[in-house]
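Engineer: Build me a model:
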Amino acid sequence: MSSDDVTRDLDLQPEKPHSARFWNYLLGGKDNFAADQELGERMKRDWPEAVDIARASRAFLGRTVRHLAAERGIRQFLDIGSGLPTADNTHEVAQRAAPDARIVYVDHDPIVLVHARALLTSAREGATDFIDGDLNDPRTILTRAARTLDLDRPVALMLLSVIGHVPDASDAARLVRTYMDLLAPGSCLVLCTTISTPRADAANETYAASGTDPYITSTAEQMAAFADGLTIPPPGLAPINRWFPEGATGPDIEQWGYVAYKAAARQ
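Structural biologist: Presented below is the predicted three-dimensional model:
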């Protein structure tokens, strides 16, 4: 059965905006409906930084994955809340630097699943898989990811613009800690999310009022708590455009993040 056949059998709720399709629209993609486009245009008007955040997040993904694969020797990536495939996805960046890299994508939206299975193909030396899973169920996700990843070896946990879907910050911190506790020594956390400011919070109220799942901003203190027990090297917790920029960074954006490391096993 082709991806088009599967798509026809799904209830995509085109009349209701969806976070993955909305994000796709901000990035200039075509996998979205009129409701997603309408919300995108409203957000562009009320909070133009939304487009900058979407683009900066993709650039941050590219720089962090390239750094981890090429310079830190990371060969396994678990990308949760991956959204609709675009250009330079995690496996493409990782496998350009390390063809034997293994990547597992996780999302729970059926349209994302259909597109991912059709488009996310691996280099011959490595492996790419996509699983239908919920961020809030780490043990199930890791059990299924173990079909592709060796969880006795370091894994990069990618949580890019997704942790805000956990409404309570303390719950979010416990959730991230559970993932990192279950991953091997030497693993790392790549995280970014929207920092709480009056303009960002107002924009997220507009976003939630559209009927899509709300996204909760985080304070700097809450973001630091997500990496409790891990080491965040320079540039530390900061706007993601400051993270090892490749050229001029422009003004700081309201999307902050870091790469944080779990201590390696003692020899």
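
Engineer: From now on I want contacts and neighbour counts done on CA atoms only, so please keep to that.
Structural biologist: Noted.

Engineer: can you give me the strands for the protein?
Structural biologist: Along the chain, the segments classed as strands by DSSP state E run 76-80, 102-107, 127-132, 156-160, 188-194, 238-239, 255-261.

Engineer: Here is the second sequence; please produce its structure so I can put it next to the first one:
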Amino acid sequence: MTQGSTYPEPLGREQGRLDTGVPHIARVYDYWLGGKDNYAVDREVAERIIATGNPVTQNARANRGFLGRAVRHLTAEAGLRQFLDLGTGLPSADNTHEVAQRIAPETRIVYTDNDPIVLVHARALLTGSPLGSTTYIHADVRDIDLILERARETLDFDRPVGVIMAGLLHCIPDEDDPAGIVAKVLADVPSGSHLAISQPAADINANGMARAASVMDQLMPVKITYRTREQVARFFEGTELLEPGLVPAPLWRPDPDADTTPRSVWAGVGRKA
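Structural biologist: Have a look, this model is predicted:
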């Protein structure tokens, strides 16, 4: 697959058309990060959650910071040259391909998401190094078998892959078996592959997160599930967690002089033996 390829038609289950009257978590998150690719209904949800006193803006930034550090480590230190970024969300600063290709221009990346507006902005995700490759697949992560099949057109599954699930799994309720989705991906990628996960925490600032969850349940069409450290740790079964383990996102290999205030996001990277 060449640089800048995309699949404009939804893969797997019906994704629906862009509905600016229904909030979507990717656009709410975009608002918290200071983006402009959101609508009034997304901003209303975002502000209602901010009004609960939960520092969601700082949580979102902590999540984004972890993504950049994890990709940087996996490219520069672990030597990975291909990534599968599941549930990428709207393009922002330091997307996976930008971080990775800054270090190794030949790196290949496959992005996926199910929000129609992310598809609209996919070209921004597909502008990378001419030596590498970036591909966007419009699909729901619950159709993981179809995603993996299509991803093989860009990625070599005989070589280690960096699997990114940053701020994704809380959008998958337990009844849709998020652990099974993670296990399927890990079963398909070879030894030496790495799994990076960040997940909003139920047990850091528990009262504030509970208030935010209550608002989410009232206003969002998709169930949002915050999880404890123990629950998030189960997603890493079959991998060996890299130091410092599963920690609040700002504490995962922070940059010098970075703000390491613990935020309500668990984050970790595991290596498949």
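
Engineer: quick one on the thing from earlier: now the strands of structure 1 in a markdown table, with distance to Glu246 of structure 1 and mean neighbour count?
Structural biologist: Output for those, formatted as a markdown table (distance: least, Cα to Cα, whole Å; neighbours: other Cα atoms under 10 Å):
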| stretch | distance to Glu246 of structure 1 | mean neighbour count |
| --- | --- | --- |
| strand 76-80 | 22 | 25 |
| strand 102-107 | 24 | 25 |
| strand 127-132 | 27 | 19 |
| strand 156-160 | 19 | 23 |
| strand 188-194 | 18 | 26 |
| strand 238-239 | 14 | 20 |
| strand 255-261 | 16 | 25 |
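
Engineer: As a markdown table, these with distance to Asp5 of structure 1 would be great.
Structural biologist: Converted to a markdown table, the strands of structure 1 look like this (distance: least, Cα to Cα, whole Å):
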| stretch | distance to Asp5 of structure 1 |
| --- | --- |
| strand 76-80 | 26 |
| strand 102-107 | 20 |
| strand 127-132 | 19 |
| strand 156-160 | 30 |
| strand 188-194 | 35 |
| strand 238-239 | 42 |
| strand 255-261 | 37 |
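
Engineer: tell me, how many neighbours does Pro99 of structure 1 end up with?
Structural biologist: Other residues near Pro99 of structure 1 number 19, with proximity taken as other Cα atoms under 10 Å.

Engineer: Tell me which residue of structure 2 matches up with it.
Structural biologist: Counting by TM-score structural alignment, Pro99 of structure 1 corresponds to Pro105 in structure 2.

Engineer: if I look at its match, how far off is Val161 of structure 2?
Structural biologist: Distance from Pro105 of structure 2 to Val161 of structure 2, counting by Cα to Cα, to the nearest Å: 16 Å.

Engineer: try Ala210 of structure 2
Structural biologist: Counting by Cα to Cα - Ala210 of structure 2 and Val161 of structure 2 are separated by 35 Å.

Engineer: more crowded one of these two?
Structural biologist: Set side by side, Ala210 of structure 2 and Val161 show more neighbours around Val161, with 27 against 17, by other Cα under 10 Å.

Engineer: what's the counterpart of Leu84 of structure 1 in structure 2?
Structural biologist: Under the alignment defined by TM-score structural alignment, Leu84 of structure 1 is paired with Leu90 of structure 2.

Engineer: Now do the same contact list for the closest residue to its match other than its chain neighbours.
Structural biologist: Closest residue to Leu90 of structure 2 apart from its sequence neighbours, by Cα to Cα, 6 or more residues apart in numbering: Val118 at 5.3 Å. Val118 of structure 2 is in contact with Gly89, Leu90, Pro91, counting by Cα atoms under 8 Å, 6 or more residues apart in numbering.

Engineer: quick one on the thing from earlier: just checking, the match of Leu84 of structure 1 touches Asp30?
Structural biologist: Yes: between Leu90 of structure 2 and Asp30 a contact is recorded at 6.6 Å, counting by Cα atoms under 8 Å.

Engineer: Next, show the common contact partners of these two.
Structural biologist: Asp37.

Engineer: Could you tell me where stretch 61-76 of structure 2 falls in structure 1?
Structural biologist: The alignment of stretch 61-76 of structure 2 onto structure 1 (TM-score structural alignment) spans residues 55-70.

Engineer: which residues are contacting the matching stretch?
Structural biologist: Counting by Cα under 8 Å, 6+ apart, 27, 74-75, 88-90, 93-94, 97-98, 101, 160-161, 190, 192, 240-241, 243-245, 255, 259 sit against stretch 55-70 of structure 1.

Engineer: Select from the contacts of Val118 of structure 2 the one having the most neighbours.
Structural biologist: Gly89 (26 neighbours).

Engineer: what's the closest non-adjacent residue to that residue?
Structural biologist: Among residues not flanking Gly89 of structure 2 along the chain, Ala26 sits closest, at 5.2 Å (Cα to Cα, 6+ apart).

Engineer: ditto for Ile53 of structure 1
Structural biologist: Gln255 (6.1 Å).
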